[in-house]
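In: no sequence for this one, just the structure:
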């Protein structure tokens, strides 16, 4: 999921540099959505691992 967020970020940057503002804004939105989803899943899994005793800090 993080890989796809980075891919859409690169697409957004390249499209913005070339002047395709519609494509750039769409790719930016998708990239932000995927990164937020990745972050939420990561935090949930981190809390579950901590509550199960798998994390040692």
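Out: Sure thing, it's come through. What you are looking at is a predicted structure, and each value in this text was computed from that prediction instead of being measured.
In: drop to CA atoms for contacts and neighbour counts, all remaining ones
Out: Will do.
In: quick one: contacts for the residue nearest the centre of the chain?
Out: For the chain, residue 35 is the residue whose C-alpha lies nearest the centre (C-alpha atoms, centre = their mean; 1.7 Å). The contact partners of residue 35, by C-alpha atoms under 8 Å, 6 or more residues apart in numbering, come to 1-2, 5.
In: next up, a structure to set beside the first:
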């Protein structure tokens, strides 16, 4: 993945994560929906860490 693509992916994941966290903490949702949102947030955080790690790795090559 090119550096430009990686930067775009990181930006999109960060925006999605921020939006999901905002929605989770500022609106009422039934508990099953909240659990699904928390799971999705966890997945986003994992993906974001992976992309950031890849970005760091590519800068050192």
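Out: Structure received. Bear in mind the structure is a predicted one, so any value in this text is a computation, not a measurement.
In: one step back: ChimeraX command for the buried members of the contacts of residue 35 of the first structure?
Out: Here is the ChimeraX command that selects the buried residues among the contacts of residue 35 of the first structure (16 or more other C-alpha atoms under 10 Å):
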select :5
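In: before we move on, back to that, which of the helices or strands spans the residue nearest to the centre of the first structure?
Out: Per DSSP states H and E: residue 35 of the first structure is located in helix 21-52.
In: sorry, back to before: make TSV from the contacts of residue 35 of the first structure and add secondary structure and distance to residue 16 of the first structure to it.
Out: TSV is the format used below for the contacts of residue 35 of the first structure (DSSP: H, G, I helix; E, B strand; the rest coil; distance: C-alpha to C-alpha, whole Å):
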residue	secondary structure	distance to residue 16 of the first structure
1	coil	22
2	helix	21
5	helix	16
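In: and which of the contacts of residue 35 of the first structure is nearest residue 31 of the first structure?
Out: Nearest to residue 31 of the first structure among these: residue 5, at 4.5 Å, using C-alpha to C-alpha.
In: give the equivalent position in the second structure for the closest one.
Out: Taking TM-score structural alignment for the superposition, residue 5 of the first structure sits opposite residue 17 in the second structure.
In: which residues touch its match?
Out: Under the criterion of C-alpha under 8 Å, 6+ apart, the neighbours of residue 17 of the second structure are 41, 44-45.
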